[in-house]
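A.B. asks: Sequence plus the predicted model coming up.
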Amino acid sequence: MINRILMSLLLTLLALAVAGAQNYHTPSEITKIMEASPIAYQVGIFKPETRSKSPKRPLNHPGYFQKRTSRGIELVPFVLPTKVQSTLESAEKHFAAHRLAEARTEYLKILGEVHEFSVAMTYIGQTYEMQHDRENARTWFLKAVDSNFVDYTPHWFLADLLKSEGKLKEAAREITVAHALNRNNTLILQALKMIYRAQKLKYSEWEFAPQCAVYKKGDAVIVELTKEWAAYALCKAVWAYEPGYRKKMTGSDRASPFDLTEETECLANLVSGHKILSGNKQPQDKAIRCAEKAIEQRKLVPFIIYEIWAPEHPSSVLSLPKEKIEELAEYVLKFRTI
């Protein structure tokens, strides 16, 4: 059952359908599920000041690579033998002291033992770049990218090199890949903004911050929402608390932070619900505008990964196939620039 505080607002959703989402429930169907539910849903107004501050978001670190197994792609750390680790420490001391030729010799020794260690390839590229040898720097950055595509550092350094050569389109692509691989790294984001500006682009800064809250209070489920986020909030409430709903939709009653079915249905409800409630006016919230565009252009999956999952779980991107990471970069270039 659902209380009548905002029922007049919700009734406008009754005739709504989510285009192209035949297996998902429409806002009107979500409302009917809540009305028929044994759960007591209580709807109220969301107050932004009640939102807790976002915790410090995690960063990714170099030193990992993808390993293909019978279970799919696994992310594993490089484990260097003790002898090689000692050589790496020696190389880093030379590098810090700007003894670049000596550092390079040590890094090459490491690659003789651990051929795929992309970190050493990147450092070799840096030694050449610091000596103004762009050709060799580019060669080694590209080797690192080819060896370990999910290492963000060679993409970053290659982007800076390309920018210095005036190859802005290629630089924008590489820095965007680096950003996708380390979503919360502010230094990469700053580099991205600079490269974009040089190409007369601007990164559109906003975050996916639903103006709603869903939580249990006693025997009731409290759904706090704003008008723009009403349909999204109700959908999230059903996914979180409606008995048997998650299992019916996914085959499992276990919640997951990476549930594509849940996010797709709730975002489809968000967009279609806003359209009917606003009379097809453009959303004020940039997140809703972008979600609408992503649905129209069939880019909802990269939207979900970049906007919802990656900020909280950036390492999830590192387990994606190369083509999906490139698709994320294309999404950012197309949907996050103005």
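C.D. replies: Everything's here; your move.

A.B. asks: make it CA atoms for all contacts and neighbour counts henceforth
C.D. replies: Will do.

A.B. asks: show me where the stretch 101-250 of the chain has helices.
C.D. replies: Counting by DSSP state H, counting those that start in this stretch, the stretch 101-250 of the chain has helices at residues 118-130, 134-147, 152-164, 168-181, 186-198, 230-241, 245-250.

A.B. asks: closest one to Phe335 among those?
C.D. replies: Ranking those by their distance to Phe335 (criterion: Cα to Cα) puts helix 168-181 first, at 12.3 Å.

A.B. asks: what packs against that closest one?
C.D. replies: When contacts are defined as 3 or more Cα pairs under 8 Å, 6 or more residues apart in numbering; DSSP states H and E, helix 168-181 sits against helix 152-164, helix 186-198, helix 322-335.

A.B. asks: Second structure follows, compare the two:
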Amino acid sequence: MVQVVTEPRIYVAGHRGMVGSAIVRVLRSQGHSGLITRTHAELDLCDQARVRTFFEAEEPDQVYVAAARVGGIHANSTYPAEFIYQNLMIEANIIHEAWRVGVKKLLFLGSSCIYPKLAPQPMREDSLFSGPLEPTNEPYAVAKIAGIKLCESYNRQYGHGHGTDYRSVMPTNLYGPGDNYDLQNSHVIPAVIRKLHLAKLAAEHNWPAIERDERTHGLIPEDLKRHLHDTCTVNPILRTTLWGTGTPKREFLYVDDLATACVQVMNQDRATYTVLTKPMLSHINVGCGQEITIMELAETIRKTVGYPGEVDFDASKPDGAPRKLMDSSCLTNLGWSAQVGLDEGLARAYADYLSRDVGV
């Protein structure tokens, strides 16, 4: 008798975002063709009734929770209410409604900001709740911690009798194709790529290209636009200023490496995963194990972009946590490792950025 193996029905929430699109790429490369996706226009994940209707209709076998409201220091500081409310609603609706229709396997995407601002380095999974959070992104961090605890709680209550197996991964700082280059809401790598690219265009006196960039990637703040205009026309001083002192250290992971980790963690056998993450099937870190100062990062991006000028730092602006290096030994013990180095990853990210030029 031939046993028919049915391909799992997999829902990727947030499939148009940087992380979700990378997960889709990895799943498709592994032969999964019938993925379930919905745009925000098709399904507002903050609307519990619509999320319930969706899960009742689709009944997926696996769920990746990659949908989230995300942003850098400026966005977190400006919109704390949106960051905590939207992320709490998204994760609560998806996790609960997945459980209601009998989804056994779910992967929640968190963030390294769940750990205390001054957590011992490298940060281990058991550093959670060991000290105060970084104030600039505390609302977002609290929401992500709640997502971890939702998964833990459903595992505790329904894991033995119902087979519920909900897992969480905490990635380090991410970058790569599909990133957000809006200067008001982006993270450090896309923000620096765009700023230095604009500065390069100004140095080349290419104002039409700067205008195209604004149409493609969003508004350029007025103070930066004036500086770019002066560089183009009046006072060609090739200097670009970035936020903070440049001294904090960060770890950066190419998003497709995260996606391979997510798929591996989702499909890891339960016994091995339980041994690594304790009986409640809690969270697991995902990082490359290497760190770099923001100043060094800016210099690397300057070379990648080909900007000929100087890079300064405005120490009156916030730095965030002084250091954020992940201990990813639990994951590497499963055989995973990052494959894309920073130089190669930045080159790919910059190529993706350039490919979006509207050209009109």
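C.D. replies: Nice, I can see it. Bear in mind the structure is a predicted one, so any value in this text is a computation, not a measurement.

A.B. asks: After superposition, what's the TM-score here?
C.D. replies: Here the TM-score for the pair of chains, by TM-score structural alignment, normalised by the length of structure 1, is 0.25; 147 aligned residues with a Cα RMSD of 6.7 Å.

A.B. asks: looking at the helices of the stretch 101-250 of structure 1, which is closest to Ile325 of structure 1?
C.D. replies: Between the helices of the stretch 101-250 of structure 1, helix 168-181 lies closest to Ile325 of structure 1; by Cα to Cα that is 7.1 Å.

A.B. asks: tilt between the closest one and helix 152-164?
C.D. replies: Interaxial angle of helix 168-181 of structure 1 relative to helix 152-164 (axes from the mean of the first three to the mean of the last three Cα atoms, to 10 degrees): 160 degrees.

A.B. asks: What count of nearby residues applies to Glu135 of structure 1?
C.D. replies: Glu135 of structure 1 has 12 neighbours, counted by other Cα atoms under 10 Å.

A.B. asks: again, but for Leu242 of structure 2
C.D. replies: 20.

A.B. asks: quick one on the thing from earlier: tell me which of the helices of the stretch 101-250 of structure 1 sits nearest to Leu260 of structure 1.
C.D. replies: helix 245-250 (9.6 Å).

A.B. asks: other SSEs contacting that closest one?
C.D. replies: helix 230-241.

A.B. asks: tell me the most buried of the helices and strands packed on helix 168-181 of structure 1?
C.D. replies: Of all these, helix 152-164 carries the top mean neighbour count, a mean of 23, counting by mean count of other Cα atoms under 10 Å.

A.B. asks: quick check: angle from that helix to helix 118-130?
C.D. replies: Using the same axes, to 10 degrees: helix 152-164 of structure 1 against helix 118-130 is 20 degrees.

A.B. asks: before we move on, the earlier item: I'd like the helices and strands packed on helix 168-181 of structure 1 as a markdown table, with distance to Glu265 of structure 1 appended.
C.D. replies: As requested, these are exported to a markdown table (distance: least, Cα to Cα, whole Å):
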| stretch | distance to Glu265 of structure 1 |
| --- | --- |
| helix 152-164 | 32 |
| helix 186-198 | 30 |
| helix 322-335 | 20 |
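
A.B. asks: which one of the ones you listed lies closest to Leu142 of structure 1?
C.D. replies: Here helix 152-164 is closest among those (Cα to Cα), at 7.4 Å.

A.B. asks: which residues sit against that closest one?
C.D. replies: 62, 122, 126, 134, 138, 141-142, 144-145, 168, 170-175, 177-179, 181-182, 188, 195 (Cα atoms under 8 Å, 6 or more residues apart in numbering).

A.B. asks: Just the buried subset of the residues you listed, please.
C.D. replies: Buried members of the contacts of helix 152-164 of structure 1, counted by 16 or more other Cα atoms under 10 Å: 122, 126, 134, 138, 141-142, 144-145, 168, 171-175, 177-179, 181-182, 188, 195.

A.B. asks: tell me what the helix or strand where Glu138 of structure 2 lies is packed against?
C.D. replies: When elements are assigned from DSSP states H and E, Glu138 of structure 2 belongs to helix 138-162. With contacts taken as 3+ Cα pairs under 8 Å, 6+ apart, helix 138-162 of structure 2 sits against helix 80-100, strand 105-109, strand 165-171.

A.B. asks: Need the winner for burial among these.
C.D. replies: Counting by mean count of other Cα under 10 Å, the most buried of those turns out to be strand 165-171, with a mean of 25.

A.B. asks: quick check: angle from that strand to helix 80-100?
C.D. replies: Orientation of strand 165-171 of structure 2 against helix 80-100 (the same axes, to 10 degrees) gives an angle of 150 degrees.

A.B. asks: and strand 165-171 of structure 2 with strand 105-109, angle?
C.D. replies: Using the same axes, to 10 degrees: strand 165-171 of structure 2 against strand 105-109 is 20 degrees.
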